[in-house]
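Novice: Structure for the following, please:
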Amino acid sequence: MSDDGRHGLTIIAFIGSVFSPYYAWSASKDPFAHCAMNVVLYGDRSRFAMTERGAASLSRGRDHIAIGPSAMEWDGTALTVRIDERGAPLPWRLRGTVRLVPRGFTAGPFQLDPGGRHRWWPMAPSSRVEVAFDRPDLRWSGSGYFDTNEGDEPLEAAFSRWTWCRADLPDGAAILYDVQHRNGGGRNLSLRFSSDGSRREIRPPLAAALPSTKVWRMPRETRSDDGRARVLTTFEDTPFYSRSLLASTLTGEPVRAVHESLSLDRFRNPLVRLMLPFRMPRPFAG
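Specialist: Take a look at the predicted model:
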């Protein structure tokens, strides 16, 4: 998120794209055949790109991953992401460089399900980001976050829905993660990290209701100190996913939190999956 709150950016490198309809329909279920560099710009010049590519377009090592013309590289101090993608359904170009500098690293991953088949590591919850795009012409800097996810089965097999949010704090960041398990029950993670990545105590915030999104009526809720929160901006409003900017209070501090809500019950609906190729093209197999 930019310092002025006007711009946001999400970048996800997928090996075995969990939201890919092609992966769901595939007989082989080979994750390396379904890779994508998902890039989403929010703000005045919003863009979305998620072109799926096959194993021949993937290169990876201990300190880098490249999917097609886009790549991430770690030099020991900063993660540099070079983006060269084309949007969908409108074929706007997305080309630029993003540099993320972590202030510290957390101890390790969390299990999201009882069997440990899904792991999430908020590796660098408090980072500095510099964004420089040529297409569109856009430059800004602000706060950032880096995490990793891995799983041994499809998300919709383990979860029915989840909500997640992250907020900057004066001395680090807070992250709230609520997952509902497919077989009943769920897990709430209320986390607070110092800037250096060390974990600090946090009192579990109260449940706070939010309005559904306007177009697809995606349900949203979060947590806050006083059980109140307000939607400032809705960045994404889709049949199964929403991303928003909230105003709330956490650890006694007024915050602006990036929030997401995901319905995996909606995602696995065959009609929803039939819509996804318009946003997630797969132009060739290599």
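Novice: CA only for contacts and neighbour counts going forward, please
Specialist: OK.
Novice: Helices of the stretch 151-286 of the chain, residue ranges please.
Specialist: In the stretch 151-286 of the chain, the helices defined using DSSP state H, counting those that start in this stretch lie at 155-158, 264-267, 270-275.
Novice: As TSV, those helices with mean neighbour count and distance to residue 227 would be great.
Specialist: What follows is the helices of the stretch 151-286 of the chain, written out as TSV (neighbours: other Cα atoms under 10 Å; distance: least, Cα to Cα, whole Å):
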stretch	mean neighbour count	distance to residue 227
helix 155-158	18	28
helix 264-267	18	25
helix 270-275	12	33
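Novice: Distance to residue 244 for those helices - can I get that in CSV?
Specialist: Listed next are these as CSV, based on distance: least, Cα to Cα, whole Å:
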stretch, distance to residue 244
helix 155-158, 22
helix 264-267, 18
helix 270-275, 21
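Novice: Another sequence for comparison is provided below:
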Amino acid sequence: MFSPYYAWDATRNPFEHCAVNVVLYGARENRFCMTERGSKSLSRDANSIRIGPSGMAWDGTALTITLDETTAPIPSRVRGTVKLYPAGITPGPFTLDAHGAHRWWPMAPSSPVEVALDAPAMRWSGTAYFDTNHGDTPLADAFTSWTWCRADLSDGAAILYDVRRRDGSGQNLSLRFDRDGTRRDIRPPLAAALPATRFWRVPRETRSDDGRAEVVRTFEDTPFYSRSLLSARLAGEAVRPVHESLSLDRFRNPLVRLMLPFRMPRRA
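Specialist: Okay, the predicted model is just below:
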């Protein structure tokens, strides 16, 4: 959805613009992979999809993600498997715009995950979040910005989604799900201010029970997007949400799109 090549392609054929995006955040280094590929590198059926050397397959119990990607702009490898075991599928999807053209479905917001990588060599297990997005029009035509965050709870997860639409309206989704996918009521959190990112000054804000939150670490500080780790309170618990802030007004800037190929190379 952020592909500059797709934006420049008059045919707007989505099958010619596919990518597997893999990001690792470490104590000393990060690795970012997002190589776009064309339809010749794409194969799929009802239970699996492959894009170049990477793919995903569903066997009815686990989603196995096979990775074999190269970082950019400095080449290094990310290779291995991720296995996600959804404990329950939530009802969905949610409509984000006034016309129903953009849908978001947090299908499995709190699921066990196992990560086994050969490059870099590491293994861990924990809790994963799995969702889907699909739309009928470009994101920048429907929205000016949004903020989103997801936090582990003692029994499930909390998700906050604040959308600002191009027509001036907005939408706030404050959601809580048990591990089996059951939706629970959540007290609407209060608005909580956050500092803009240090380099690109991307605006950030969130919500919390007491109207307070702190940035623990900024993972991504780009011209139009930030990803951060926060400290806050949600659903009565102290949590560490993963947070994102997106400015689609900035993304529309032609200069920003010209920067993207440095981190998003393309292969046929």
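Novice: picking up where we left off before, among the helices of the stretch 151-286 of the first structure, which comes closest to residue 133 of the first structure?
Specialist: helix 270-275 (29.0 Å; Cα to Cα).
Novice: what about residue 227 of the first structure, how many residues close to it?
Specialist: 14 (other Cα atoms under 10 Å).
Novice: Name the nearest residue to it, ignoring sequence neighbours.
Specialist: Residue nearest to residue 227 of the first structure in three dimensions, not counting chain neighbours: residue 208, with 4.4 Å by Cα to Cα, 6 or more residues apart in numbering.
Novice: wait, what's in contact with that neighbour?
Specialist: If you count contacts by Cα atoms under 8 Å, 6 or more residues apart in numbering, residue 208 of the first structure has them with 221, 222, 223, 224, 227, 228, 229.
Novice: Make a ChimeraX selection of the buried ones in these.
Specialist: In ChimeraX, this line selects whichever of those come out buried by 16 or more other Cα atoms under 10 Å:
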select :221,222,223,224,228,229
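Novice: any idea how far the residue nearest to residue 227 of the first structure is from residue 176 of the first structure?
Specialist: 12 Å (Cα to Cα, to the nearest Å).
Novice: Can you report how many residues neighbour the counterpart of residue 237 of the second structure in the first structure?
Specialist: In the first structure, residue 237 of the second structure lines up with residue 253, judged by TM-score structural alignment. Burial of residue 253 of the first structure is recorded as 12 neighbouring residues (other Cα under 10 Å).
Novice: quick one, what contacts residue 253 of the first structure?
Specialist: Contacts of residue 253 of the first structure by Cα under 8 Å, 6+ apart are residue 169.
Novice: again, but for the one 3 residues further on
Specialist: For residue 256 of the first structure, the set of contacting residues under the criterion of Cα under 8 Å, 6+ apart consists of 167, 168, 245, 246, 247, 248.
Novice: nearest spatial neighbour of it, skipping sequence neighbours?
Specialist: Nearest one to residue 256 of the first structure, counting by Cα to Cα, 6+ apart, is residue 247 at 4.7 Å.
Novice: do residue 174 of the second structure as well
Specialist: residue 160 (4.8 Å).
Novice: Then residue 114 of the second structure?
Specialist: residue 125 is the one closest to residue 114 of the second structure (Cα to Cα, 6+ apart), at 4.4 Å.
Novice: Distance check, that neighbour against residue 84 of the second structure.
Specialist: For residue 125 of the second structure, the distance to residue 84 of the second structure - Cα to Cα - is 10 Å.
Novice: These two - which one has more neighbours?
Specialist: residue 84 (25 against 13).
Novice: List the residues that contact the corresponding residue of the first structure for that one.
Specialist: Superposed on the first structure with TM-score structural alignment, residue 84 of the second structure falls opposite residue 100. For residue 100 of the first structure, the contact set (Cα under 8 Å, 6+ apart) comprises 78, 79, 80, 127, 128, 129, 130, 144.
Novice: now those residues in JSON lines, with distance to residue 186 of the first structure and neighbour count?
Specialist: Below are these laid out as JSON lines (distance: Cα to Cα, whole Å; neighbours: other Cα atoms under 10 Å):
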{"residue": "78", "distance to residue 186 of the first structure": "35", "neighbour count": "16"}
{"residue": "79", "distance to residue 186 of the first structure": "33", "neighbour count": "19"}
{"residue": "80", "distance to residue 186 of the first structure": "35", "neighbour count": "19"}
{"residue": "127", "distance to residue 186 of the first structure": "29", "neighbour count": "22"}
{"residue": "128", "distance to residue 186 of the first structure": "32", "neighbour count": "17"}
{"residue": "129", "distance to residue 186 of the first structure": "33", "neighbour count": "23"}
{"residue": "130", "distance to residue 186 of the first structure": "36", "neighbour count": "17"}
{"residue": "144", "distance to residue 186 of the first structure": "27", "neighbour count": "24"}
